[in-house]
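Enquirer: give me a model of this one.
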Amino acid sequence: MGIKIVQRHGKSLKDKLYIPAIVGGMKTTFTHFKKNLGDVSNLRTMQYPEVQPTDITERYRGVHRLTKWEDESEKCVACYMCATACPAQCIFIDAEERFDGVAEKRPKEFKIDLLECVFCGYCVEACPCDAIRMDTGIFSFTASKREDFVVDKERLMSHERSKDFDDE
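Expert: You can find the predicted model right below:
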């Protein structure tokens, strides 16, 4: 009937105890430990955050920013395209009516949860107004509370374009 019988490995007592695998792993660990203890110049350790990484490519997607018009108002028209395209569903927008004639509406609230964000860039690609970008060059962000990772509209608009992206 086309049934293939596959023999199961690990039937011996030696394989069931996992002792040889553990000993082999410990042997590898202690070999590296002994080698690195004698010559620390081979270690690839960086004193972060005092020393920042230099091997980040120019294609890296940093933290988001919202772009502005010349009059410092946001370009976002609260179309929800970025929130719809986001696979992590970490963008939250609450729209309000806009009376300055630039657009029909604008975001009353615009929040991005950076702990849920996967930094895929789909929000940037989906935005029809070029209102959201990921060119800040900020690759490291820390906080002591979860709430500090939820970035609001004011903070997103305060992020500047990184000087590394100016030549594009």
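
Enquirer: can we go C-alpha only for contacts and neighbour counts from here?
Expert: Noted.

Enquirer: packing partners for the strand ranked longest in the chain?
Expert: When the chain is parsed with DSSP state E, its longest strand is strand 105-113. Under the contact definition 3 or more Cα pairs under 8 Å, 6 or more residues apart in numbering; DSSP states H and E, strand 105-113 sits against strand 91-97, strand 150-151, helix 153-158.

Enquirer: contact partners for residue 44?
Expert: Residue 44 sits next to no residue when contact means Cα atoms under 8 Å, 6 or more residues apart in numbering.

Enquirer: check which helix or strand it maps to.
Expert: Following DSSP states H and E, one finds residue 44 outside all helices and strands.

Enquirer: how near is it to residue 61?
Expert: Distance, residue 44 to residue 61, using Cα to Cα, to the nearest Å: 24 Å.

Enquirer: surely residue 111 and residue 91 touch.
Expert: Yes - in this structure residue 111 lies within contact range of residue 91 using Cα atoms under 8 Å: 5.8 Å.

Enquirer: structure for this one too, so we can compare:
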Amino acid sequence: MAIKVVPRYGKSFKDKLYLPAIAGGMKTTFKHFIKNLSDIDNLKTMQYPEVQPTDLNERYRGVHRLTKFDDGSEKCVACFMCATACPAECIFIEAEERFDEHNEKRPKEFKIDLLECVFCGYCVEACPCDAIRMDTGIFSFTGSKREDFVLDKKALMANERAKDLE
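Expert: Next comes the predicted model:
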């Protein structure tokens, strides 16, 4: 089998200077700048956070929530399917026995670290009892310290489905 020699480009003095490539990039940038400056009313810029997006559909993945039964107890059965499916490993569950008519166990602790979460939705797909959802419509989540971004069971159950997504 013969060895194929691949020629390397960029050995000339002109290519080593990078000036032609920089000039080509600046030409493209200025072309877009002039086009946008001449038609400023057609710019699609949103003044976030003063103006919130209105084009969210039902498939949008916002902050998580835990669904509840009619009596207010959580639907989660602490099966760890969501934590197993999570590629970021940001879901932490501790199970306990349940003494009501719904299920055999429930989460004693259920925490999601939003700083580690990649909002992929695998936890929602993996849940066999539809206990976790990402339909809150909350996409702008702020906090002053790291602990503010770790949502526990109480906070997750307090999150409601976005009214405009229903």
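
Enquirer: superposed, how do the two chains score by TM?
Expert: Once superposed, chain against chain, the TM-score is 0.89 (TM-score structural alignment, normalised by the length of structure 2); 166 aligned residues with a Cα RMSD of 1.8 Å.

Enquirer: still on that earlier bit, who has more neighbours, residue 111 and residue 91 of structure 1?
Expert: When neighbours are counted by other Cα atoms under 10 Å, residue 111 of structure 1 and residue 91 differ, and residue 91 comes out ahead with 22 against 19.

Enquirer: how close does the more buried one sit to residue 153 of structure 1?
Expert: Between residue 91 of structure 1 and residue 153 of structure 1 the computed distance is 11 Å (Cα to Cα).

Enquirer: ditto for residue 37 of structure 1
Expert: 49 Å.

Enquirer: same question for residue 39 of structure 1.
Expert: 50 Å.

Enquirer: who has more neighbours, those two?
Expert: Shown here are residue 39 of structure 1 and residue 153; by other Cα under 10 Å, residue 153 has more neighbours (17 against 9).

Enquirer: returning to that earlier point: starting at the chain centroid, how far to the longest strand of structure 1?
Expert: Chain-centre distance of strand 105-113 of structure 1: 20 Å, with Cα atoms, centre = their mean, to the nearest Å.

Enquirer: compute the inter-axis angle for it and strand 91-97.
Expert: 160 degrees (axes from the mean of the first three to the mean of the last three Cα atoms, to 10 degrees).

Enquirer: mind reading off the mean deviation between strand 105-113 of structure 1 and structure 2?
Expert: For strand 105-113 of structure 1, the mean deviation from structure 2 after alignment is 1.1 Å (mean Cα distance after the TM-score superposition for structure 1).

Enquirer: and after that strand, which helix or strand comes next?
Expert: Next element after strand 105-113 of structure 1 (DSSP H and E): helix 122-126.

Enquirer: can you list contacts of the longest helix along structure 1?
Expert: In terms of residue count, the longest helix belonging to structure 1 (DSSP state H) is helix 19-38. With Cα under 8 Å, 6+ apart as the test, helix 19-38 of structure 1 has contacts from 14, 42, 43.
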